[in-house]
Structures are given as structure tokens and as C-alpha cells.
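Engineer: Have a look; sequence and predicted model below, questions after that.
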Amino acid sequence: IKRVCETELGIVSQCCQPRQASRLNMQYFENVALKINVKVGGRNTVLVDAVQKRIPLVTDRPTIIFGADVTHPQPGEDSSPSIAAVVASMDWPEVTKYRGLVSAQAHHEEIIQDLYKSTQDPQRGLVHGGMIRELLIAFRRSTNFKPHRIIFYRDGVSEGQFSQVLLHEMNAIRQACASLEEGYAPPVTFVVVQKRHHTRLFPADHNRRDLTDRSGNILPGTVVDTHICHPTEFDFYLNSHAGIQ
């Protein structure tokens, strides 16, 4: 059902198993309702700071937040394409609704090829396209604002590919913006996110409750940007969430 709805009919679906629904478990029904609400364009949670426009670099002016990654086929699947996905926020200042696009590209190609593209049509001339352009247009239709700032989170890039990915994908973002309006060049913050590293951070004093959470870990929101970071590149370690162990 999901495959047909998504790939052939182009509609959103939500499936429920009879054996689960027949138990009349309210928690199950609440979870299904939350999923349906998001899929039909609703909001399940909104940050108070977002509503009150107190999030730095996001709520002071219309800002769109992108997230992008590339999934590669398993070893041995030599003919399968890699799949690039880009999601973007579709509301402001709440930044809770989002839209996603996917695109197939060359086997094991890490650089996202379909961020921006242009083709020459005999009838229409130069035709602009690409996922960034489409999502920027969708943001403006949804909010009645064109983004004054772009924050682009990029996952799945190894350290040896930083400069290559940054050069190509930043250029694609710039071209997508310029294709919408002459002179349109909002500032772009390009953040490469890496989760798989071997650095572990510990509080200086486990006995001080102002330095640790309930599990004894460093506090959520802790940023380390000195001593153990790259000597020339701009990088940092961020502990976003409280640890569960």
C-alpha cells in the first residue's frame, strides 16, 4: 500500500494493523494520530522560543533550514544508484513543518548532483530546476517570505571530501538562488555534521551538579571549540542532547 501510494499515486498514507487497533490501546491511537497530523501538514510540537522569536540566527528574519544526505547501495550492488535526499523547513519562525525531495544519481557519487540544474529547451529557452530551487519556491509559497538566510546541514561527508563537496554544493545553492531573482544572494551557513567520531567529553568534576546532568554526563548544549579542534579549519564539538546512560 505504501509503495503504491507514494510511487504511483503520489498521496500520503498511514497504515494501521487490525491486531493493534483492536486492542483499544489509547497510547497506540495517540501515536497514530500524531503521525497523521504531521502528514496532513499539522504541528505536534512548537518551541516557545521560536514563537516568541528568541532563537538566534533563525527567528530574527525569515530563515530556511535544509538537511541533506546521500545513501549508497550495499557492497556488491554495482549497478544500483545512490539516492540523495534534501529536506527543508516550510514555516517560519516556528520551523516545525518540512518537505523532502529525493533524487537518484550515479553509483557511489557523494556530491549531490540535483541541487541545481539548468537545461536548454528549444521552445522555452533556459529552464531552471533542482531540489534547492524547488524547496525555496515552496518555502516562499508557504510563508509569503523569501528566505533572508539559509542554514544548510550536510551529513555523510568524510574529511577528505570537505573542500570538494563545499565547492560544488555551495555553488549549486548560489545558482539556485540567483535563478529565482536577479541579485538574490542570501547568506548561507554550510554545516557538515559528523556523528561517528571517537572523541568523548567528560565533566571536570562529577560531583558538581551544575556541570553534569542526572546521568553524570556533560550538560546538553555544551560546545568545545578549542584545544582538541582542527588547527586551521572552523570546527567544534557539540553535545546537543542529554545522555540516557
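Structural biologist: Received, thanks.

Engineer: make it CA atoms for all contacts and neighbour counts henceforth
Structural biologist: Will do.

Engineer: Pull the number of nearby residues for R3.
Structural biologist: For R3, the count of nearby residues is 10 (other Cα atoms under 10 Å).

Engineer: before we move on, which element is it in?
Structural biologist: Per DSSP states H and E, R3 falls inside helix 2-4.

Engineer: One more: R174?
Structural biologist: Per DSSP H and E: R174 is located in helix 162-180.

Engineer: Check what contacts the helix holding R3 and list those residues.
Structural biologist: The contact list for helix 2-4, computed with Cα atoms under 8 Å, 6 or more residues apart in numbering, reads S13, Q14, C15.

Engineer: let's bring in a second model and compare:
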Amino acid sequence: MYNDKNSQTWTDSVYYLQQDHSLDVIICIAPGRKGNSPIYESLKYYLQTECNIPSQVILADTISKNSRSLRNIMKNLMIQICAKMGHSPWVFKSLPLMNKPTMIISMDVCHRVETNNKSVLNLVASKDKYVASFYSASVSQGEEQRIAFSIQKLFMEALQEFNTKNGLFPQKIIIYRDAVSEGQSEVTLRTEVPELEKAIKNLKDSGQIEEEPSILFILANKRIEQRFFTQDRRGNLKNPRRGLVIESKITRTDRFDFYMISHAGPTGLQCPVRYEVIKNTFQDLDPKDLYDLTNILCYEFYNLQGTVRIPSPLIYAHTMCNQISKICNHQVEVSETPEALKDKLYYI
């Protein structure tokens, strides 16, 4: 079936294989190359919407045309499969701001689903103190909605998942939200923060939680023009070291915001991220703890053994956006997360 370009043949084979065997993971080596495979989208759509089993689709050209780096390719695939099955390839033993039961939530929206013009809100929420296991879910919204108006249900499900895993609800909630633009922080504050507060209130009114958790809501904006450089002894400009935080001089005096460079990049092209805290009910929050947590989380993205620009939960939410928009472009229905896969990083 290696060279078969009929997607129905592939989906039928997977279906019958699943009927005859108890499978933990499905791995397919499909014909074609990246961006030009005759069956990739339809096969991924079937695997992620109907199989309810973690899956990995490997394109044949990825293996055959990269023989010299095959060892690294296989290593990265094993890491991906490990994460998709609900395991944690690596963790940090201790993280700042995690001294009490804490859940970290990230959200992103994709609106590139061409067939029905709907946008899809994606939410990823951590379930342990290592920020290594996650609840992932998505929900369809109206056409071209960038600000999420109906996310209360996802918030409630995430809180209940945390309780199921840990035997208690989080005492602190930290939200990293992909920033929509420089000028829409007030809109986010008026729309999304109340949805979280309503979810907490519903759980409190129903007697599931006794004390409301503290909330730290942060916007992460990658679309900025600022660039930063350091100067060596000879007067040459170069990129700052990873982990640089700018918290004064160019930040706003009326808000809690900061810039961070957490990854390496070409000189002149290394892009910082602006973080803005729009809601904070934490008591005695030490900004340095927030800086350290944000920077450390940039090392926990399981698709890359290095650092990324923004915290890993936010990258996961963005990755789920891309995956859903990619496999749903030519489908009638928007793909929403199956129940069986909500506790796995099935989309990385």
C-alpha cells in the first residue's frame, strides 16, 4: 500500500486493522512529500476525527531523501509519538509560581477553514505541576471571529480535567493568550476574562469548588516592530543572549508589560515578544518569577529540542490551530477534538 494514492484504500485499511486489533498508536508511511501528498489531508482528517487513537503520518520523501539525517528524523518521530500517546519526553523538576496547584491555559484561534468560513478556538490547559500533560480541545465559532466569545464550556471542562487528575481544583490559573493586536487588550479583558470568571462561578455555585482560584491573564504579542541589540567591547552590535527581559524605559508606565527574547536568531532578525498582564489577582506576585516561568516554558515544546519564541502551551494551541485548518480546508465539517484524544497532544 506504500505507493497507493487512493485515500479511501488507506482509510479502509486503517478501519479494518482497528477492528481486528487493539491498537495503541497508528503509524502510516504515506506517498509524496511535504505540501504535495495525494492522501495526506484526507488521511489525517480520518485519523484525527474517527479513529480516536494517536497517530503519526510520515511522508515517504521525508525518509528516502534525508538518509544522512535519518537517525535524527527517527529520534524526533519517537519524541512526537511519545507525546501523542500522553507521555512526557522531558520535564523540569521545579517551576516558578507552581508552589500551589496551578493550571496554565493557552488559547489561539484559526480562521482559515475555507469551506465553511468558520473560525475554531483552540484551548490547551496543563494538568500537572511540571506543565507536561495537557487537556486539549477546540470549538467552532462564527465567521472570522478572532476574539473568543463562547469559551466558558472549555474553561469548565479544563478545570474539571485538572480536578480528575489531581483530586482538587487549581488554586492558581495562568493564561497565556496569543495577542490579537496591540489595541485589543481591552476587548479581550471585556470578553474572555469574564468567560473564565463565569466558569469558575458556575463550579462554585454547584459546590464543586470552595475558593476561587487566583487569575493571571497574559497577552503574548509576536507582531511587534521592536528589535534589541547588545554591544561588544569593539562596538559591534550583536543579538542579546537568550532569556533577556526588558521591563523598563520602553514599557508602558500604566501597565504591567515586558519584552522577552527566549530564542536564538539571525542578527537583526531576532524578534522579541511583548507580554502584557491584563488581569492579576495573585497576591504578592514577584515579576521575576513570571519572567522565569515564561522563559522556562519556552524549552518544553516537544517538537523541538531547543527554545521557541513563546511558552510551549501557547505553541501547542497554535499548532492545533494549524493542524485543524490544514486538514479541514477541503472538508464539510470542522474538526473538533474527539473525547478520546483530549488528554493527548495528538496534533503535534
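Structural biologist: Okay, I see it. Because the structure is predicted, anything quoted here is derived from the model rather than measured.

Engineer: re the thing from before, pull up the aligned stretch in the second structure for the helix holding R3 of the first structure.
Structural biologist: Under TM-score structural alignment, helix 2-4 of the first structure corresponds to residues 44-46 of the second structure.

Engineer: Could you pull up the average distance between that stretch and the first structure after superposition?
Structural biologist: In the superposition against the first structure, stretch 44-46 of the second structure averages 1.2 Å from its aligned positions (mean Cα distance after the TM-score superposition for the first structure).

Engineer: where in the second structure is the aligned partner of the helix holding R174 of the first structure, by residue range?
Structural biologist: Taking TM-score structural alignment as the measure, the second structure aligns residues 185-203 with helix 162-180 of the first structure.

Engineer: which residues are contacting stretch 170-186 of the first structure?
Structural biologist: Stretch 170-186 of the first structure has contacts (Cα under 8 Å, 6+ apart) with L115, Y116, H128, G129, G130, I132, R133, P147, H148, R149, I150, F190.

Engineer: Could you write me a PyMOL select line covering just the buried ones among the residues you listed?
Structural biologist: Here is the PyMOL selection string for the buried members of the contacts of stretch 170-186 of the first structure, based on 16 or more other Cα atoms under 10 Å:
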select buried, resi 115+116+128+130+132+133+147+148+149+150
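
Engineer: Show me the contacts of stretch 170-186 of the first structure that map onto strands.
Structural biologist: Judged by DSSP state E, strands contain the following of those: H128, G129, R149, I150, F190.

Engineer: Looking at the second structure, name the residue matched to the last one.
Structural biologist: Using TM-score structural alignment to pair residues, one finds that F190 of the first structure aligns to F217 in the second structure.

Engineer: OK, contacts around its match?
Structural biologist: I174, I175, Y176, R177, V193, V277, I278, K279, N280.

Engineer: Pull out the buried members of these.
Structural biologist: By 16+ other Cα under 10 Å, the contacts of F217 of the second structure give I174, I175, Y176, R177, V193, V277, I278, K279 as buried.

Engineer: Restricted to strands, list the residues you listed.
Structural biologist: Counting by DSSP E, those place I174, I175, Y176, R177, V277, I278, K279 in strands.

Engineer: So the closest residue to the fourth one other than its chain neighbours versus K100 of the second structure, what's the distance?
Structural biologist: Distances taken as Cα to Cα, 6 or more residues apart in numbering place L219 nearest to R177 of the second structure, at 4.8 Å, with adjacent residues excluded. Summarising the geometry, the distance separating L219 of the second structure from K100 of the second structure, computed by Cα to Cα, to the nearest Å, is 23 Å.

Engineer: quick one, which of these two is more surrounded?
Structural biologist: Neighbours were counted for L219 of the second structure and for K100 using other Cα under 10 Å; L219 has more, 25 against 10.

Engineer: Next, the more buried one: secondary structure please.
Structural biologist: Look at L219 of the second structure: counting by DSSP: H, G, I helix; E, B strand; the rest coil, its state is strand.

Engineer: what's near enough to touch it?
Structural biologist: Counting by Cα under 8 Å, 6+ apart, L219 of the second structure touches Y176, R177, D178, A179, S185, Y275, E276, V277, I278.

Engineer: can you tell me the helix or strand for the residue nearest to the spatial centre of the first structure?
Structural biologist: Central residue of the first structure (Cα atoms, centre = their mean): G67, 2.0 Å from the mean position. Assigned by DSSP H and E, G67 of the first structure belongs to strand 63-71.
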